[in-house]
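Undergrad: Got a predicted model here, sequence first, then my questions.
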Amino acid sequence: MTPITEVEGRRLALSNLDKVLYPATGTTKGEVLHYYATTVTGPLLAQLRDRPVSFLRYPDGPEGPCFFTKNPPPGTPSWVRTAPVPHRGDEAAEQVVLTDLASLMWAANLVVEFHTPQWRAGTPGVADRMVFDLDPGAPATAVECCAVALWLRERLAADDLLACPKTSGSKGLHLLVPLEPTASDRVSAYAKGLAVEAEQALPELVVHRMRRSLRPGRVFVDFSQNAAAKTTATPYTLRARPEPTVSAPLTWAEIENCRTPAELVLLAGDMAARLADHGDLLAPLADPDRARPLPRGDSRRG
């Protein structure tokens, strides 16, 4: 029988708790739910707050079928919040917005990666953050991503913008930047301009175009996730990888001192100690006093 658990007054059926989802570490679904219920609840909900969530579902583990969905899954409880999100033209479709521990645990029971846009549900297409996805092309690794991240940090600082780093949970890094509310197309234009500048400053290390033939040995600075229709792996989400890797916040000291890619592979079991040591390194993203406007004239960049 599927156990019924009460979470914050909501009854949830949590299924297959002994099922091994990550064979490389033997991590079970019950351990995954425990991670979300006890280790990262607060900081993860802060990142999910008021953002429509898309799910990458991998119910049989990362080696099984994976599928991406923006629509509320069949059987979504009536108490799970949804919000209308523009999709094509004037059409809108409902997407889930996770607001509390009960809805987070309902979603985690589906075995998902959480992905969110750079804007909030009430203001679609008006971003309050910017993202750069640093994706290494072999033989480049996360070590090369760190060098690019450091260049971008200084370039953003020159425009009075704060960069907050995290791992992607896969091979690369993400940089998140708190912004005063700004139209997504304007953010995209600015981000593209910086990607072009990075390639000009570091031509042996950086590429700003997606073309695969350009990427071996370089870091692709992907600015495209700033488009209103795009999403990025939410901080603290587990990823569908062989091990339970986390898209985990980093300190700049970790990036400055990184010598091997393994140093930036962070697992679910690492996060309690990291939160105890560092707190929520991405708290500035939710602090309106840290948000800044984009510089004027950025739309002409790139």
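TA: Arrived safely.
Undergrad: use CA for all of it now, contacts and neighbours both
TA: Fine.
Undergrad: and Met105, that one's in a strand?
TA: No: applying DSSP: H, G, I helix; E, B strand; the rest coil, one finds Met105 to be helix, outside a strand.
Undergrad: list the contacts for it?
TA: Contacts for Met105 (C-alpha atoms under 8 Å, 6 or more residues apart in numbering) come out as 33, 36-37.
Undergrad: Take those residues and write them to JSON lines, including secondary structure and distance to Ala228.
TA: Converted to JSON lines, these look like this (DSSP: H, G, I helix; E, B strand; the rest coil; distance: C-alpha to C-alpha, whole Å):
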{"residue": "Leu33", "secondary structure": "helix", "distance to Ala228": "30"}
{"residue": "Tyr36", "secondary structure": "helix", "distance to Ala228": "27"}
{"residue": "Ala37", "secondary structure": "helix", "distance to Ala228": "30"}
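Undergrad: Of these - the most surrounded one?
TA: Tyr36 (22 neighbours; other C-alpha atoms under 10 Å).
Undergrad: hang on, that residue packs against Ala108?
TA: Yes: contact criterion C-alpha atoms under 8 Å: Tyr36 and Ala108 qualify, at 7.3 Å.
Undergrad: let's bring in a second model and compare:
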Amino acid sequence: MTPITEVEGRRLALSNLDKVLYAASGFTKGEMLHYYASTAEALLPHLRHRPVSFLRFPDGPDGQRFFAKNVPPGTPDWVHTADVRRSDGTSRQVVVDDLATLMWAGNLVTEFHTPQWRTDAPARADRLVLDLDPGEPATVVECCRVGLWLRERLRADGLDVYAKTSGSKGLHLLCPLEPTPSEQVTAYAKKLAQDAEAELPDLVVHRMTRSLRPGKVFVDFSQNAAAKTTATPYTLRARPEPTVSTPVTWEEVEGCGDQDQLVFLAADIAPRLERYGELLGPLNDPGQGRPLPHGPHGPHGPRGRTREAGS
């Protein structure tokens, strides 16, 4: 019998709570739902007002996975949705605005992926993202080296910079922006990736071509495009273990000498939140948004080097 739970006045049927999703650790669906509930205060601000794309893996990471953008069949009528324009027309997507919706979506067994813009300002990014993706034998250790170079470059352009693990193999850098057309953010991010490759040619590649990537860090700037999404902070990932896309301090990035140092599981997040607080909180504060630079070091020349942004 499927248990019925009430969350913020909404009745939810939560199914198969004892089902093991992550075989290596025995992590169950019930534990997944508990994780999302216990981190909701930190997670929800990154989901609110953004259309969500789901990577669903109902039988665990080793089973079938499918990416879903459209509102799933059977979605309760109280779940918020939004129209999203695509190249092939308009579609309707879920917006996870509250705990009840988070629990409903978690019951589908999902990773959360969100764009860099909000539903009230489509294709106007309020954050910039750079996805640092290592090509074997490179690891997150090399991503951290690249991330530190990019941090200084972004700070010189007057931007505050924050970091999180991808929850997979890489590192994400994020900057809060004043709302800016996505194509302008993408162009700026591409220039950053090209500059990083020019400065660190043995370590960085800015093109996705697989043959170029072994042993290097691919600086993926494309996720700034309006049609693209990035793994949401604090989402669980469909990996062999219940890894989480986890905010990290710059001290952790600077001190990373082993890839295992920046692997965080669901059980690690509550203690980290207690220790560090919500490291990415400024991303959700409109007052923290900075203007996108117009030139190589912003419209007024080099600046921002003295600011301890994002640390």
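TA: Yep, it's here. In this text, all values refer to a predicted model and were calculated from it rather than measured experimentally.
Undergrad: before we move on, the earlier item: hmm, which of the contacts of Met105 of the first structure are common to the second structure?
TA: Contacts conserved in the second structure for these, counting by both residues aligned by TM-score structural alignment, their matches' C-alpha atoms under 8 Å: 33, 36-37.
Undergrad: Put together CSV for these, with distance to Leu285 of the first structure on each row.
TA: Listed next are these as CSV, based on distance: C-alpha to C-alpha, whole Å:
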residue, distance to Leu285 of the first structure
Leu33, 25
Tyr36, 20
Ala37, 22
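Undergrad: where along the second structure do the helices fall?
TA: Along the second structure, the stretches classed as helices by DSSP state H are 29-38, 40-47, 99-106, 140-156, 182-199, 250-254, 266-276.
Undergrad: Reformat the ones you listed as TSV; add distance to Gly170 of the second structure.
TA: Formatted as TSV, the helices of the second structure follow (distance: least, C-alpha to C-alpha, whole Å):
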stretch	distance to Gly170 of the second structure
helix 29-38	22
helix 40-47	20
helix 99-106	24
helix 140-156	5
helix 182-199	15
helix 250-254	12
helix 266-276	17
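Undergrad: of those helices, which approaches Thr232 of the second structure most closely?
TA: Ranking those by proximity to Thr232 of the second structure (C-alpha to C-alpha) places helix 40-47 first, at 6.7 Å.
Undergrad: mean deviation of the closest one from the first structure?
TA: When the first structure is overlaid, helix 40-47 of the second structure sits 0.5 Å from its aligned residues on average, using mean C-alpha distance after the TM-score superposition for the first structure.
Undergrad: what packs against that helix?
TA: helix 99-106 (3 or more C-alpha pairs under 8 Å, 6 or more residues apart in numbering; DSSP states H and E).
Undergrad: can you name the residues of the first structure that the helix it packs on overlays?
TA: Helix 99-106 of the second structure corresponds to residues 101-108 in the first structure, going by TM-score structural alignment.
Undergrad: what's the answer for stretch 225-242 of the second structure, then?
TA: Using TM-score structural alignment, stretch 225-242 of the second structure pairs with 227-244 in the first structure.
Undergrad: Give me the aligned partner of Arg129 of the first structure over in the second structure.
TA: For Arg129 of the first structure, the residue aligned by TM-score structural alignment is Arg127.
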